[in-house]
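1. for reference, the sequence and a predicted model appear below.
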Amino acid sequence: MIIVTGATGQLGRRIVERLLTLVPADRVGVSVRDPRKAQAFADRGVRVRQGSFTEPAGLAHAFEGASQVLVVSVDAMGEEAVRQHRAAIDAAVAAGARRVLYTSHMGASASSHFEACRDHAATEEALRTCGVPFTSLRNGFYASSAVRFLGPALDYGRIVLPADGPVSWTAPADLADAAAAVLADEGRFDGPTPPLTASSALTFDDIARIAAQVTGRPVTRATAPDDDFLTDMAGHGVPAEVAEQLLGVFAAARTGEFAAVDPTLAGLLGREPLAMDAVLREHLSGT
């Protein structure tokens, strides 16, 4: 049985939806904190069990009978995130899974300027020593994050952010489809995958140009000094630790950590990945 964690989250839900087009429902199980939110999957024949990375003892039941377990990374950073990931990996191995998969990041590195990428690197090290084969899905940077950074510019026509560098912004929907394809073809990748990215890397200058084309309105890009960015975040009530983490995205981009472009995602999808203009159009149609 293929077990997907976090299946009521945005990425996990998409992965399960796509996986159900590739394998029978009775081969799919989900581990979720609140099974009531996964009732729609249960109605389709998916096994739904409660499981939380913060309660490792309960994961034994959630992962029972697993052939593969996909650990969807948590929405947290630092030691707590790595601790939760390790708990899930250990539980998957204890449950007898033949392979553990993990949603990592293209920039995973112990020396990254972005804390989340250091966390992914630490989790990948736990995978290397877990005792069973593993696959680390090195996902491109979510394009939805770029849209959030774009934020007020869509209304006011001006992006004010720290200096950046090219980033392979990649649609989460494409990454979900790729994860499902890898789960359905067990062993397709051993260890870290190549970067799973869109077909181009963009700076926020590029994104401003694309936003102007999509909206039909002028959009300009201004660069804010790092200290001014932190001050502005504080003025909007963002905790200092979170603001520093966000700044880490730009510091990492400036050194090229997210600039790689690779054809592997297109190969998994059987088509070109969604481009930023398509992502922006989808966002605007939903607002």
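-> Good, I have the coordinates. Keep in mind the model is a prediction, meaning the values are calculated, not measured.
2. could you use CA atoms for every contact and neighbour count after this?
-> Fine.
3. dump the residue contacts of the nearest residue in space to residue 67 that is not next to it in sequence.
-> Distances taken as Cα to Cα, 6 or more residues apart in numbering put residue 97 closest to residue 67, at 4.5 Å, once the chain neighbours are dropped. Residues near residue 97 by Cα atoms under 8 Å, 6 or more residues apart in numbering: 65-69, 132.
4. so residue 97 sits in a helix?
-> No. Secondary structure assignment (DSSP: H, G, I helix; E, B strand; the rest coil) places residue 97 in coil, not in a helix.
5. including secondary structure and neighbour count, could the contacts of residue 97 go into JSON lines?
-> Below are those laid out as JSON lines (DSSP: H, G, I helix; E, B strand; the rest coil; neighbours: other Cα atoms under 10 Å):
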{"residue": "65", "secondary structure": "coil", "neighbour count": "16"}
{"residue": "66", "secondary structure": "coil", "neighbour count": "23"}
{"residue": "67", "secondary structure": "coil", "neighbour count": "19"}
{"residue": "68", "secondary structure": "strand", "neighbour count": "27"}
{"residue": "69", "secondary structure": "strand", "neighbour count": "30"}
{"residue": "132", "secondary structure": "coil", "neighbour count": "15"}
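6. structure B:
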Amino acid sequence: MIVVTGATGGLGGATVEHLLQRVPAERIGVSVRDVARAQHFADRGVRVRQGSYEDPAALRDSFAGAEQVLVVSGNDPAADMTGLHRSAVEAAVAAGARRILYTSQQGAVPGNPYPPSDIHLATEAALRDSGVAWTALRNAAYGPLDQILGPWRRTGEITQPADGPVPYTDRAEVAEATAVILAGDRAFDGPVALTAPTAVTLGDLAEVASGLTGRTIKRVVLDDEQWVADHIATGVPEQAARFMLTWYQAGRAGYFAEADPLLARLLGREPRSAADRLAADIAA
């Protein structure tokens, strides 16, 4: 059995949907906080059990019978995510899982100024020490592009701090590739990168947007402190703004610059580029 955590979230839920296209429903289980929100999976024959990283006993029960467990990383800045991830790894080991997969992050290396990198590194260390086979899926940034580009359609400007090249990746394709790995016969040991085929800067995307819209979309680079101050002025807490700033700092230091061909191999096609996604967003 393959058990997926976080199956009522975006990435976990999409992964289960792709698994249902590849393996019988009775071979799939989900571990979720609220079983009612996973009723649509239960109705299709998926085993649904309550489990959360804060409750090791429930988690072990939700993992029972699993050959593989996909631990979807949490992102609560107020929680001890390293400790919670470690609890999930320990529960999977206790349940007898033969392989644990974990949704890590591209650029999870020492020195990365983006704080989640340290959480992912620590979780990968827990996996390494677990005594069972493991895979860390170091996913590239896969959020909506508008989260990064800002209100450029209204302003005609992409106004952010200095950045660096990033292979912005389609979350749906990350989920599909994750399902391919879970359902496949090939083992992937240790860290593997799932990224779009090319890394681009916000300046590159400004040029793409200009070509697609027929407007001149400018890339405006804001001073870090000015960017933080502007966010605070809109009601964003300073701590949150400075946290977000570290992502740009990591990008311009090159921590997210590398694109990897594995995603294309897993999908059997070329993944969507950031330019493809931007064109689809504009056409929608």
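-> Received, thanks. As the structure is a prediction and not an experimental result, all values here were calculated from the model.
7. TM-score for these two?
-> TM-score for the superposed pair, counting by TM-score structural alignment, normalised by the length of structure 2: 0.95. Supporting figures: 284 aligned residues with a Cα RMSD of 1.5 Å.
8. the residue nearest to residue 67 of structure 1 -> structure 2?
-> Counting by TM-score structural alignment, residue 97 of structure 1 corresponds to residue 97 in structure 2.
9. all helices of the stretch 1-150 of structure 2, in order?
-> 10-20, 39-42, 56-63, 81-94, 116-128, 145-149 (DSSP state H, counting those that start in this stretch).
10. select, out of the ones you listed, the one closest to residue 226 of structure 2.
-> helix 145-149 (16.9 Å; Cα to Cα).
11. quick check: next helix or strand after the closest one?
-> helix 152-155 (DSSP states H and E).
12. that next one vs structure 1, average distance?
-> Its matched residues in structure 1 lie on average 1.6 Å from helix 152-155 of structure 2 after superposition (mean Cα distance after the TM-score superposition for structure 1).
13. check the offset of the next helix or strand after that helix from the chain's centre.
-> Beyond helix 152-155 of structure 2 on the C-terminal side, the first helix or strand identified by DSSP H and E is strand 157-161. Here the centre of strand 157-161 of structure 2 is set off from its chain's centre by 23 Å, with Cα atoms, centre = their mean, to the nearest Å.
14. quick one: list the elements packing against strand 157-161 of structure 2.
-> helix 145-149, helix 202-213, strand 218-222, helix 224-233 (3 or more Cα pairs under 8 Å, 6 or more residues apart in numbering; DSSP states H and E).
15. structure 1: matching residues for that strand?
-> The aligned range for strand 157-161 of structure 2 is 158-162, by TM-score structural alignment.
16. would TSV of the helices of the stretch 1-150 of structure 2 with mean neighbour count and distance to residue 272 of structure 2 be doable?
-> Output for these, formatted as TSV (neighbours: other Cα atoms under 10 Å; distance: least, Cα to Cα, whole Å):
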stretch	mean neighbour count	distance to residue 272 of structure 2
helix 10-20	21	17
helix 39-42	17	28
helix 56-63	22	34
helix 81-94	22	30
helix 116-128	20	25
helix 145-149	14	13
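17. how near is the match of residue 97 of structure 1 to residue 88 of structure 2?
-> 11 Å (Cα to Cα, to the nearest Å).
18. again with residue 272 of structure 2
-> For residue 272 of structure 2, the distance to residue 88 of structure 2 - Cα to Cα - is 32 Å.
19. what of residue 104 of structure 2?
-> 14 Å.
20. again with residue 47 of structure 2
-> Residue 47 of structure 2 is 18 Å from residue 88 of structure 2, by Cα to Cα.
21. residues contacting the spatially most central residue of structure 2?
-> Centroid check for structure 2 by Cα atoms, centre = their mean gives residue 139 as the closest residue, at 5.3 Å. Neighbour list for residue 139 of structure 2: 103-106, 174, 193-195 [criterion: Cα under 8 Å, 6+ apart].
22. what about those, which one has the most neighbours?
-> Taking other Cα atoms under 10 Å as the neighbour criterion, residue 195 ranks highest of these with 32 neighbours.
23. could you find the closest non-adjacent residue to it?
-> residue 140 (5.1 Å).
24. which ones are touching the one you found?
-> By Cα under 8 Å, 6+ apart, the residues touching residue 140 of structure 2 are 105-106, 166-169, 193-196, 256.
25. please apply the same query to residue 256 of structure 2.
-> With Cα under 8 Å, 6+ apart, residue 256 of structure 2 has these contacts: 106-107, 140, 164-167, 250.
26. which one (most neighbours) among these?
-> Neighbour tally across the contacts of residue 256 of structure 2 (other Cα under 10 Å): the maximum, 27 neighbours, falls on residue 140.
27. how close does that residue get to residue 260 of structure 2?
-> Counting by Cα to Cα, the gap from residue 140 of structure 2 to residue 260 of structure 2 is 10 Å.
28. mutual contacts of the two, please.
-> Common neighbours of residue 140 of structure 2 and residue 260 (Cα under 8 Å, 6+ apart) are 193-196.
29. what does residue 15 of structure 1 correspond to in structure 2?
-> That one, residue 15 of structure 1, aligns with residue 15 by TM-score structural alignment.
30. any idea how far residue 154 of structure 2 is from that match?
-> 34 Å.
31. before we move on, the earlier item: which among the shared contacts of residue 140 and residue 260 of structure 2 gets closest to residue 209 of structure 2?
-> Distances from residue 209 of structure 2 to those, taken by Cα to Cα, are shortest for residue 196, at 18.3 Å.
32. map the closest one across to structure 1 for me.
-> In structure 1, residue 196 of structure 2 lands on residue 198 (TM-score structural alignment).
33. measure how buried its match is and give me the count.
-> Counted with other Cα under 10 Å, residue 198 of structure 1 comes out at 30.
34. and if you look at residue 283 of structure 1?
-> Residues near residue 283 of structure 1, counting by other Cα under 10 Å: 12.
35. what sits against it?
-> So residue 283 of structure 1 contacts residue 147 (Cα under 8 Å, 6+ apart).
36. now it: how far from residue 188 of structure 1?
-> According to Cα to Cα, residue 283 of structure 1 and residue 188 of structure 1 sit 32 Å apart.
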